[in-house]
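Asker: heads up, no residue letters with this:
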């Protein structure tokens, strides 16, 4: 064994001289070759792997300047170029044509003892007042004489994942992180990154059935003049099942509740959406204690025209009921999805009808691309004002989406929504319109 070790390390150190990266990539290949030739047995090979891992970590740490407790770095980024058009045939309602972009770049460092630390920067549009950026959108609009576009902190978190077994996984997150819930855009815009605490627990019942439990304790606002800060608490249970090689299903139950919603006035937090019932001073009238259920069934075909790989067809729906409001407290959506874009040669088409009554959900976390025309500002806004398109609640109508991925790094997408307000502002005024979006998303 001693001579074998000398032979191995002579080869390994020769490679190390050319760079730590080459050494790390080649060590396993060398050990496998020695094992294949019968020079090492399995126990000796495993011992060598442990030693070379330690030696590589130390060498890489010394050469790169990275501490030994940083075990990996993962960089991610994407650039989205967008055309955003809003249209209406109603006289007095203004069509808009915007060229926009989203830029995101981040890194996650894997540390010893199952810890991760990550951050992500993203383009962000100021919402005015006391806000540095829109919480439900990372879009920036080209214009303003080519002024400099701001960048904001989109993620800043620590995650600890102490549970990792064949059947159980578990993690704890603190900071500003990706949403731990799998609720749809009817509750959270895809760009919304909550702040506070989150816990997730996964359980593998067997090869065909897995459960996921998620908890969240989110900070909505810290009130400097009051001890009644606003928080959101949530819980979700999800069961994913595979019944055979073609049929899959998912079933989800959840709840969300806002503590001290009266402090979330239109002046206290970014007022980017509309729809909730408020007083003339912009104070929320109702509580938000939501019960959520969604279900979906998927059939996977072996192939489909112009589609690379197996082809999934999904039919799903979601229902939301707010216990904290006496009326206008229901939201629902349903529709099919064909295919799944994201990999080279794949495409996706979906059609979904949505109705989001005024007080069904909290307006300031929902989809920023789904709205309708207000012919006049709500009472809590400045009086008068010209007709404007606003996202939020109090909206209904169908949404159609199509995406195609010509390459792994590029996805082209379109979205078309035909919407109207459920309760017009003012009553009887026209609110119907449409929105068309074209996106080109480059991942790097």
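Answerer: Nice, thanks for sending it over. As the structure is a prediction and not an experimental result, all values here were calculated from the model.

Asker: only C-alpha atoms from now on, for both contacts and neighbour counts.
Answerer: Noted.

Asker: check which residues of stretch 47-59 are buried.
Answerer: Using 16 or more other CA atoms under 10 Å as the test for burial, stretch 47-59 gives 48-49, 52, 56-57, 59.

Asker: check contacts around the nearest residue in space to residue 192 that is not next to it in sequence.
Answerer: The spatial neighbour of residue 192 that comes closest, neighbours along the chain excluded (CA to CA, 6 or more residues apart in numbering), is residue 136 at 4.9 Å. Residues near residue 136 by CA atoms under 8 Å, 6 or more residues apart in numbering: 189-192, 364-368.

Asker: likewise residue 157?
Answerer: 117-119, 173-177.

Asker: hmm, back to that, out of the contacts of residue 136, which one sits closest to residue 123?
Answerer: Relative to residue 123, the closest of these is residue 191; by CA to CA it sits at 11.1 Å.

Asker: that closest one against residue 133, yeah?
Answerer: No: with contact defined as CA atoms under 8 Å, residue 191 and residue 133 do not form a contacting pair (11.8 Å).

Asker: now do the SS call for residue 8.
Answerer: helix (DSSP: H, G, I helix; E, B strand; the rest coil).

Asker: tally of neighbours for it?
Answerer: 16 (other CA atoms under 10 Å).

Asker: related to what we said a few turns ago, of the contacts of residue 136, which belong to helices?
Answerer: In helices, judged by DSSP state H, none of the contacts of residue 136 are found.

Asker: put this beside the first:
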């Protein structure tokens, strides 16, 4: 396709939506005028409605019930030389780990945020290899499963650079992959040090008997200058000992091993997953008192796959994350109140009445691991790390894709 008028990326997405709604299909391409460099453009999005109820136990804790929605809409713009611009707008309150928006403030209008804004280059280096280089605000380039959210919330979109390569050895039923991430955690104008997170991941996948597959990867996530200042994040989640200025007290170099075994019972898919983590740098600082608190894991099973019309799934996982096992503010935001220093169970059932619709009920039964301990030498423990805080949570969702 050839277009003649260039526009700002966010305006392009909104204009495309209006044109698709207002113009007959046969005239759409005549009405949508963009740069001559555009080869093709795809639009898509999703809407999720949620009832989110939390029952809490502990001093100063209140039960909570929220009606919420998540709206995301974006486009992929194909350019010459295997280059793609990826743009997505989303609802929410600007949090780093959520695009949910609560019904609130007498139905006052709600904001739209930039959820994705980046470039992806996929050079063709070999018929058996897939390569991608990313820059900007992007979907996390690391390979992740559901169990990986003990480290990374699925809504966390890092800003920086990402690299991925996977090489397939078809005759051996084997593939090897490597992923990298270099993400800016924070930049302060009054500081000479930017904070970063650097991740490297290496993994393999092997085809087994009976159409089963085993995929396993090891990763290391190194945070730099995390004790220098806070990250300026919108949301501070439970867990992690912190200094008086809000920065992290512990150092973070998180080793991760994640594995997934996919198999079948008849025509029903089975998906076994597990993630193990340890913060190898936790003990290498002068701030921490009290328990080491550097380990975590999540493991479980998903039976079925609620994707096509009439399909279903059920899932169960056990999660355990000590206080400084990983950086709390990018970990799963739904487990209790999100973050670390928590143990518990997760279960759900989901059904797809249409290819584009999903109904889901999900429950969490959680408790704090360490209820009271000194967080930092000479600093009074903060409320987020010093409470008897058991949280049970129920989420009822209806989601549609378009």
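Answerer: Yes, it's here. Please read these numbers as outputs of a predicted model, since none were measured by experiment.

Asker: using TSV, please lay out the contacts of residue 136 of the first structure together with distance to residue 24 of the first structure.
Answerer: Formatted as TSV, the contacts of residue 136 of the first structure follow (distance: CA to CA, whole Å):
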residue	distance to residue 24 of the first structure
189	41
190	37
191	37
192	38
364	48
365	45
366	46
367	45
368	46
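
Asker: now, among the residues you listed, which is nearest to residue 345 of the first structure?
Answerer: Comparing the contacts of residue 136 of the first structure against residue 345 of the first structure with CA to CA places residue 190 closest, at 24.2 Å.

Asker: trace the closest one over to the second structure, please.
Answerer: Matched by TM-score structural alignment, residue 190 of the first structure corresponds to residue 154 in the second structure.

Asker: residue contacts, that match?
Answerer: 97, 332.

Asker: residue nearest the centroid of the first structure?
Answerer: With distances taken as CA atoms, centre = their mean, the residue of the first structure nearest its centroid is residue 190 (4.6 Å).

Asker: distance of that one from residue 369 of the first structure?
Answerer: Noted for residue 190 of the first structure: a distance of 10 Å to residue 369 of the first structure, by CA to CA, to the nearest Å.

Asker: out of the contacts of residue 136 of the first structure, which is most surrounded?
Answerer: Most crowded among the contacts of residue 136 of the first structure, counting by other CA under 10 Å, is residue 364 at 27 neighbours.

Asker: all helices of the stretch 251-400 of the first structure, in order?
Answerer: For the stretch 251-400 of the first structure, applying DSSP state H, counting those that start in this stretch gives no helices.

Asker: burial count for the equivalent of residue 314 of the second structure over in the first structure?
Answerer: In the first structure, residue 314 of the second structure lines up with residue 349, judged by TM-score structural alignment. Residues within reach of residue 349 of the first structure, counting by other CA under 10 Å, total 19.

Asker: again, but for the one 5 residues further on
Answerer: When neighbours are defined as other CA under 10 Å, residue 354 of the first structure has 20 of them.

Asker: for it, which residues are in contact?
Answerer: With CA under 8 Å, 6+ apart, residue 354 of the first structure has these contacts: 331-334, 396-399.

Asker: CSV for those, including distance to residue 244 of the first structure?
Answerer: Listed next are the contacts of residue 354 of the first structure as CSV, based on distance: CA to CA, whole Å:
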residue, distance to residue 244 of the first structure
331, 33
332, 29
333, 27
334, 24
396, 36
397, 35
398, 32
399, 31
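
Asker: so which of the contacts of residue 157 of the first structure belong to strands?
Answerer: 117-119, 173-176 (DSSP state E).

Asker: let's have these in CSV, adding distance to residue 141 of the first structure.
Answerer: CSV is the format used below for those (distance: CA to CA, whole Å):
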residue, distance to residue 141 of the first structure
117, 31
118, 27
119, 24
173, 32
174, 31
175, 28
176, 25
